[in-house]
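Student: What follows is a predicted structure for the sequence shown.
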Amino acid sequence: MINVHDVRAAASLIGARVRRTPVLRVSPSMWLKLEHTQHAGSFKTRGMVNRILAAGTVPGAGIIAASGGNAGLAAAHAARELGIAATVFVPLTAPAVKVAKLGKLGARVTQVGNEYAEAYAAAVTEAEASGALFCHAYDDPNMVAGNGTIGLELLDQIPGGFDTVLVAVGGGGLLGGMIAALSPAVKIVAVEPVTSSALHAALEAGEPVDVPVSGVAADSLGARRVGQIGFELARAAGVPSVLVDDQAIIEARRGLWDDYRLAVEHGTAAAFAALTSGAYTPADGERVVVLVCGANTNPADLA
């Protein structure tokens, strides 16, 4: 299992290749970590850069990733910056805005199936055939450690301390990184859509299990099965998983725009929805950070 030492090593490795994203204090006891301002529009750039650099030499065939969109964008950005080729497999249901951006970043894009799981299977087959470095979107120790560098930044940016971090969960790569970086000193709370709740189901079953995937946040949180790394870290840390429905996510996304002019994905808004819907109610005086983790969305419906 990865730990804070792995996260610190990742921070040293990725260095200036990722952005130190800002924190917005919205009340005396709540902050928003604006990770949606990261290169390629999401936290996944941290993990992807760490995954590639930690691998050492990259094959001539470059890298291959499967994604609902954000991991692919991170892979494409990292590959462009490092001067290597990237192939990204995404489902046919991936948002057009993400597919278009993949092309702009120079990746070769292949659309397969209607869910991330189908794109993933095709990507693994292609990586085996081509010899390319496969970069898992979330269930890889270097990806998880890279994502955890957000936690180290928070410790520096909020010197007075904080008690809790709310994290939207799909495959568990961001959650795992935050646990490794901050637990047990800080409470980590997982937030999932009711319609895409792989971690919640795994914690109930005692092991990762397949779940149906649907809903407004499925493009970024629609993992059919939570990653083993995120699951093991969450179980060991006793992380609670709270569920939010689509309407709560939609309203939270609108609220982030109306109140703070933050244009984010539905998956990103899930973490904030835990507060606005009452799915998670902080105790008196509890100091809470909400990770605003991705901005790859079409903002037309926010106008």
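Tutor: Noted; the coordinates are in hand. Source: prediction; values computed, not measured.
Student: switch to C-alpha atoms for all contacts and neighbour counts from now on
Tutor: Noted.
Student: In contact with Ala190: list those residues for me.
Tutor: 166-169, 175, 239-242, 271 (Cα atoms under 8 Å, 6 or more residues apart in numbering).
Student: swap in Pro240?
Tutor: Counting by Cα under 8 Å, 6+ apart, Pro240 touches 188-190.
Student: Try it again at 6 Å.
Tutor: Neighbour list for Pro240: Val189 [criterion: Cα atoms under 6 Å, 6 or more residues apart in numbering].
Student: what's the answer for Asp163, then?
Tutor: With Cα under 6 Å, 6+ apart, Asp163 has these contacts: 186, 287.
Student: Tell me the spacing between it and Pro282.
Tutor: 10 Å (Cα to Cα, to the nearest Å).
Student: go on, His266?
Tutor: 22 Å.
Student: Please name the nearest non-neighbouring residue to Phe131.
Tutor: Actually, residue 131 is Gly rather than Phe. Spatial nearest neighbour of Gly131, excluding adjacent residues (Cα to Cα, 6 or more residues apart in numbering): Ala61 at 6.4 Å.
Student: another one to put next to it:
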Amino acid sequence: MHFDPGVSDIRAAYERISGHIRRTPVIEVDAADFGFAGQQLTLKLELLQHSGSFKARGAFTHLLGAEVPAVGVTAASGGNHGAAVAYAAGKLGVPAKIFVPSVAAQSKIDRIRATGADLVIAGDRYADALAASQEHVAKSGALPIHAYDQPATLLGQATVGLEFEEQAPEVDTILVAVGGGGLIGGMASWYRGRKKLIAIEPASAPTYAEALKAGQPVDTDVGGIAVDSLGARRIGSLMFPLASQYVAASVLVADEAIREAQKLLWKQLRIVAEPGGATALAALISGAYKPEAGERVGLLVCGGNPMVEPSF
């Protein structure tokens, strides 16, 4: 399937969902606050989106643009996508059945259950949950909402780029955490090379990096501390051509750097980010990505559903 939406398609999707999502804030932060030299960083706080991640954009794009059967919708997810689909379905009065693997964070499981969606734990990895959800679709006729490899998903995630460019047009380079690639694929379809997009992945889950080596999406061994959000075994087939054309580089970061980025986001900004949400920052604090002199760097804090929610 080919996916290459134009600016007008993305704007139309944004207009359709704008009454259901948050326009998440952008803040300026001194790079010195994170322990390295450089000018200010521009952070888009997409973890403040409904359900705790950018995924709500794709979920609403699906539900508002499709004819939903009476049996409702289904999704497989490491947690964030499932929470987003469950949230959107609940708001629109649609039944939802969500499949998650055993590695899903308890905070995400709790979030899904709180919406009233039917939740099923299936297998140990995202691929296992996906297989179970596909079996459910075959038996029930439910509408499947893929976490990253359907046009409506990427179209919704592209609205992050639309928003970010309106809020911070001066940014030259944007660092984006990558799991299945729906977010960076959508953003690539919006920017189309106008900004330098950098794909950041955990070294323990190098799905996009391995696809680049092979020249096509391939199955990859995944693990590590961000596996619940960035643990897709195979990069999306729809995003891969877009990323190959419009993503400037692929960078891997260690789990230790991700954990340190989480700590710094809390220490300096009082932001509780999950590992996947801190992965883009990890590339900067570890030196895995080194900005050029004068380069204006932006990054997404894309998820705020850690394994265990803070207790207050």
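Tutor: The structure has been received and is ready for your questions. Just so you know, these numbers come straight off a predicted model, no measurement behind them.
Student: and His266 and Pro282 of structure 1? which has more neighbours close in?
Tutor: Legend: neighbour count by other Cα atoms under 10 Å for His266 of structure 1 and Pro282, higher for His266 (29 against 14).
Student: which position in structure 2 aligns with that one?
Tutor: In structure 2, the residue matched to His266 of structure 1 (TM-score structural alignment) is Pro275.
Student: And Arg224 of structure 1, by the same measure?
Tutor: Aligning on TM-score structural alignment places Arg224 of structure 1 opposite Arg233 in structure 2.
Student: cool, Gly255 of structure 1 as well?
Tutor: Using TM-score structural alignment, the equivalent of Gly255 of structure 1 in structure 2 is Leu264.
Student: how many neighbours does its match have?
Tutor: Using other Cα under 10 Å, Leu264 of structure 2 has 22 other residues around it.
Student: Also Asp301 of structure 1?
Tutor: As a burial measure, Asp301 of structure 1 scores 7 neighbours (other Cα under 10 Å).
Student: do you know how far it is from Gly255 of structure 1?
Tutor: Distance of Asp301 of structure 1 to Gly255 of structure 1, computed by Cα to Cα: 13 Å.
Student: same check, this time on Leu152 of structure 1
Tutor: For Leu152 of structure 1, the distance to Gly255 of structure 1 - Cα to Cα - is 28 Å.
Student: again, but for Ile84 of structure 1
Tutor: Ile84 of structure 1 is 39 Å from Gly255 of structure 1, where distance means Cα to Cα.
Student: what sits against the residue positioned nearest the centre of structure 1?
Tutor: Against the mean C-alpha coordinate of structure 1, by Cα atoms, centre = their mean, the closest residue is Leu174 at 4.8 Å. By Cα under 6 Å, 6+ apart, Leu174 of structure 1 lies in contact with Asn147.
Student: element containing the alignment partner in structure 2 of it?
Tutor: Matched by TM-score structural alignment, Leu174 of structure 1 corresponds to Leu183 in structure 2. In this assignment (DSSP states H and E), Leu183 of structure 2 forms part of helix 182-191.
Student: And the next helix or strand past that helix?
Tutor: Under the assignment DSSP H and E, the closest C-terminal helix or strand after helix 182-191 of structure 2 is strand 196-202.
Student: Would you mind getting the average deviation of the helix or strand just after that next one from structure 1?
Tutor: Note on strand 196-202 of structure 2: by DSSP H and E, the next helix or strand toward the C-terminus is helix 207-214. With mean Cα distance after the TM-score superposition for structure 1, helix 207-214 of structure 2 departs from structure 1 by a mean of 0.6 Å once superposed.
Student: and for helix 207-214 of structure 2, what span of structure 1 is it aligned with?
Tutor: Residues 198-205 of structure 1 are where helix 207-214 of structure 2 lands, counting by TM-score structural alignment.
Student: Would you mark the buried spots in that stretch?
Tutor: In terms of neighbour count (16 or more other Cα atoms under 10 Å), stretch 198-205 of structure 1 has its buried residues at 198-203.
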